[in-house]
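Colleague: The amino acid sequence is not available; the structure is as follows:
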């Protein structure tokens, strides 16, 4: 049995509880309000709802490039770098990124893995020695589902993904697809595929939002990457008003996969509350992937971040949720419990 004391951000509302979390056999036994002198802040571990970890072989290589030149398939800089990387180089680069994510509080990520079945196997190998378990959205033909957890399509204007959609339905695994990143032309075709997850939706309009709400399709947004690629600003407030929205960091070549940076950027740039942003960074991504984490409640998997609430950065904060979302950094992490 293990106890973590301090200010616990409990439940889906992240209500600050001064007390402790009791953990037994890897699961939360109880959340108890009790006297404590600890200044720690205990919050759920993050689930990064959209990454491209293969980009780890080319960090900052696309500085100054737009979407098409930087990341669009098949001939962008990203894909040329992926084609040139040997397997050992790729696995090592992805493992280093996963290790950074693990150390900074991310328990899982929903990764769109390029290069078909070999790419999915490389990511599995990269994650093997670590305490972070990526949810792999594979690419290529439907056989990738023998290795991957679901299918991740580049976009409805890039290819006909009907076979992959059907294969996902047959196997009972999720189909995810990019939509509305450069413009709105691929959003309706993407929705026609009845995906379990849409990514980006920067250019979503009312007619798209109505379809999303009708079908309860969750959306992963990546606002920092959208800014770097200069594709526009996702309508996060409107998206939240219509469906579940989760937070992702997107391409490692563009930004570090820091959920602290992504939360702070989102909270300060968009019409959202700190609790909404923290929910986007934790339980929303977990529920999309069917993971038993993202919330501190009895019976749930024990996956926590413990922050030093008395660090030079966080000391004297008047609201722990606002402090976690808008101010906390990786330097405030005392430990990650998974």
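Modeller: Here it is on my side, so go on. Everything numeric here is computed off the predicted structure, so don't read it as measured data.
Colleague: Every contact and neighbour count from this point should use C-alpha atoms.
Modeller: Fine.
Colleague: check which helix or strand covers the nearest residue to residue 184 once chain neighbours are set aside.
Modeller: Sequence neighbours aside, residue 203 is the residue nearest to residue 184 in space, at 5.3 Å (criterion: Cα to Cα, 6 or more residues apart in numbering). Residue 203 is part of no helix or strand, with elements assigned from DSSP states H and E.
Colleague: Same question for residue 136.
Modeller: Counting by DSSP H and E, residue 136 is part of strand 135-138.
Colleague: Contacts made by that strand with the rest, please.
Modeller: Residues outside strand 135-138 that contact it (Cα atoms under 8 Å, 6 or more residues apart in numbering): 108-114, 116-117, 119-120, 123, 144-145, 147-152, 176, 289.
Colleague: residue boundaries of the helices in this protein?
Modeller: 67-70, 77-84, 87-103, 116-127, 162-171, 187-192, 206-215, 223-229, 236-240, 259-269, 274-281, 283-289, 320-326 (DSSP state H).
Colleague: Export those as CSV, with columns for distance to residue 299.
Modeller: Shown next, in CSV, are the helices of the chain (distance: least, Cα to Cα, whole Å):
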stretch, distance to residue 299
helix 67-70, 43
helix 77-84, 41
helix 87-103, 23
helix 116-127, 26
helix 162-171, 28
helix 187-192, 35
helix 206-215, 30
helix 223-229, 33
helix 236-240, 27
helix 259-269, 25
helix 274-281, 19
helix 283-289, 15
helix 320-326, 23
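Colleague: For residue 335, find the nearest of these.
Modeller: The closest of the helices of the chain to residue 335 is helix 87-103. By Cα to Cα, the value is 7.9 Å.
Colleague: Which of the residues in the closest one are classified as buried?
Modeller: 90-95, 97-103 (16 or more other Cα atoms under 10 Å).
Colleague: hmm, back to that, between the helices of the chain, which one is nearest to residue 311?
Modeller: helix 320-326 (11.7 Å).
Colleague: which secondary structure elements does the closest one contact?
Modeller: If you count contacts as 3 or more Cα pairs under 8 Å, 6 or more residues apart in numbering; DSSP states H and E, helix 320-326 packs onto helix 259-269, helix 274-281.
Colleague: Give me the contact list for the first one.
Modeller: By Cα under 8 Å, 6+ apart, the surrounding residues in contact with helix 259-269 are 46, 48, 106, 222-224, 247-249, 272-274, 277-278, 281, 325-330.
Colleague: Separate out the buried members of those residues.
Modeller: 46, 48, 106, 222-224, 247-249, 273-274, 277-278, 281, 325-330.
Colleague: Contacts only, for residue 61.
Modeller: Applying Cα under 8 Å, 6+ apart, the residues contacting residue 61 are 77, 253.
Colleague: adding another structure so you can compare the two:
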């Protein structure tokens, strides 16, 4: 089936006026002319990337109103970790199945997950090819085992483990050509040089990092995933303006699934609106770019891309609706 979609097209970090032609489920051509007779009109975008989430946290949803970061999520004694350690395999699978269902409804293209519980956690499986699982090992032996069946490894922070352990975990992940990621300066400032020496694929939060820390991360080309709704829940907010000024590659994540929904569009909206309240000037297009990034490439509407990887925001009687192409 051949059809055309015309309007604004997200390409290479900006919106252009144009028309895409789809045939047999693939974008065949992209023109820079608007077609008034197109089959569908709207804003054509890639499906977004939720670049940081803890999916197993869903089992803690509505179980507590704790808003102290350490008491709620810090390992090993935070409320969530105690509940995860006691959870049945059925409850854990339920959390993942619920996430898969929600991700489909929200039209998320890629999800990068920090998975707790070591071997047990990764044995729960990957929900689809678009879900990446970075497992959290509890010891070196477990790390060597789970790296074979994970997309990479994660650690809570260098404040929560011996640094020599973090070094070894990073080395194991990188020796297998897989990702290594870590939370950084979420509640206390951490030694950025020590973190960069671990050669992470990306880091998460940088909420209380200094401007100099941010510049060092930018200089090393390490992407940063910010999670503003989660940070705000704990009374914090990342300096996104400084990150943009320093040239940091910023992505968005929804973080703890018991606090926030997987809706990454809501994350973007919150960041744009709340940044002003925190005295930051963040342009809308910069936030949009964060939605459509992977760690090493930008997501873009291009010829040859499968239509199922795209969305159209169609304005029907003033009510924007997402349309999935096929």
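Modeller: Alright, I've got the coordinates. Bear in mind the structure is a predicted one, so any value in this text is a computation, not a measurement.
Colleague: Need the counterpart of residue 155 of the first structure in the second structure.
Modeller: Correspondence of residue 155 of the first structure to the second structure, assessed by TM-score structural alignment: residue 157.
Colleague: what's near enough to touch that match?
Modeller: Residue 157 of the second structure neighbours (Cα under 8 Å, 6+ apart): 182-184.
Colleague: Just the buried residues out of these, in ChimeraX syntax.
Modeller: Typed into ChimeraX, the line below selects the buried ones among the contacts of residue 157 of the second structure, using 16+ other Cα under 10 Å:
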select :182,183,184
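Colleague: and residue 161 of the second structure, how many neighbours?
Modeller: 12 (other Cα atoms under 10 Å).
Colleague: From residue 155 of the second structure, how far off is it?
Modeller: Note on residue 161 of the second structure: its distance to residue 155 of the second structure, by Cα to Cα, to the nearest Å, is 8 Å.
Colleague: and if you look at residue 274 of the second structure?
Modeller: 28 Å.
Colleague: Tell me which of those two has more neighbours.
Modeller: residue 155 (24 against 17).
Colleague: got a list of what the nearest residue to that one once chain neighbours are set aside touches?
Modeller: Of all residues beyond its chain neighbours, the one nearest residue 155 of the second structure is residue 182 (5.0 Å), with distances taken as Cα to Cα, 6+ apart. Residue 182 of the second structure makes contact with 154-157, 200, 202-204 under the criterion Cα under 8 Å, 6+ apart.
Colleague: Now which residue in the first structure aligns to residue 182 of the second structure?
Modeller: Residue 182 of the second structure maps onto residue 177 in the first structure, by TM-score structural alignment.
Colleague: got a list of contacts for stretch 96-115 of the second structure?
Modeller: 46-56, 121-122, 127, 130-136, 154, 262-264, 309, 311, 324.
Colleague: ok, and for stretch 154-173 of the second structure, which residues are buried?
Modeller: Buried, per 16+ other Cα under 10 Å, within stretch 154-173 of the second structure: 154-158, 166-167, 169-173.
Colleague: I'd like these laid out as TSV, including distance to residue 63 of the second structure.
Modeller: Conversion of those to TSV gives the following (distance: Cα to Cα, whole Å):
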residue	distance to residue 63 of the second structure
154	25
155	25
156	22
157	25
158	28
166	31
167	35
169	32
170	34
171	37
172	36
173	34
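Colleague: before we move on, back to that, map the contacts of residue 157 of the second structure onto the first structure and name those still in contact.
Modeller: Here is what carries over to the first structure from these, by both residues aligned by TM-score structural alignment, their matches' Cα atoms under 8 Å: 182-184.
Colleague: want to throw those residues into TSV with distance to residue 298 of the second structure?
Modeller: Output for those, formatted as TSV (distance: Cα to Cα, whole Å):
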residue	distance to residue 298 of the second structure
182	22
183	23
184	23
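Colleague: For the residue nearest to residue 184 of the first structure, give me its contacts.
Modeller: 180-184, 232-235.
Colleague: Buried subset of these as a ChimeraX selection?
Modeller: Of these, the buried ones can be selected in ChimeraX as follows, counting by 16+ other Cα under 10 Å:
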select :180,181,182,184,232,233,234,235
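Colleague: The second structure: which residue goes with residue 6 of the first structure?
Modeller: Residue 6 of the first structure maps onto residue 6 in the second structure, by TM-score structural alignment.
Colleague: who touches its match in this structure?
Modeller: Counted by Cα under 8 Å, 6+ apart, residue 6 of the second structure has contacts 17-20, 34-36, 38-43.
Colleague: Buried subset of the residues you listed, written for PyMOL?
Modeller: Filtering those down to the buried ones (16+ other Cα under 10 Å) takes a single PyMOL command:
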select buried, resi 18+19+20+34+35+40+41+42+43
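Colleague: Looking at the contacts of residue 6 of the second structure, which are in strands?
Modeller: When DSSP state E is applied, these are split such that 17-20, 40-43 fall in strands.
Colleague: Can you add distance to residue 86 of the second structure and give those back as TSV?
Modeller: Listed next are those as TSV, based on distance: Cα to Cα, whole Å:
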residue	distance to residue 86 of the second structure
17	53
18	54
19	53
20	51
40	50
41	50
42	48
43	46
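Colleague: tell me the two of these that are most distant?
Modeller: 17 and 40, at 14.0 Å, using Cα to Cα across these.
Colleague: ok, now which ones touch residue 213 of the second structure?
Modeller: Taking Cα under 8 Å, 6+ apart, one finds residue 192 in contact with residue 213 of the second structure.
Colleague: Give me whichever of the helices and strands packed on helix 320-326 of the first structure is most buried.
Modeller: Among these, helix 274-281 has the highest mean neighbour count (mean count of other Cα atoms under 10 Å), at a mean of 24.
Colleague: Where does that one end up in the second structure?
Modeller: With TM-score structural alignment as the criterion, helix 274-281 of the first structure aligns to 284-291.
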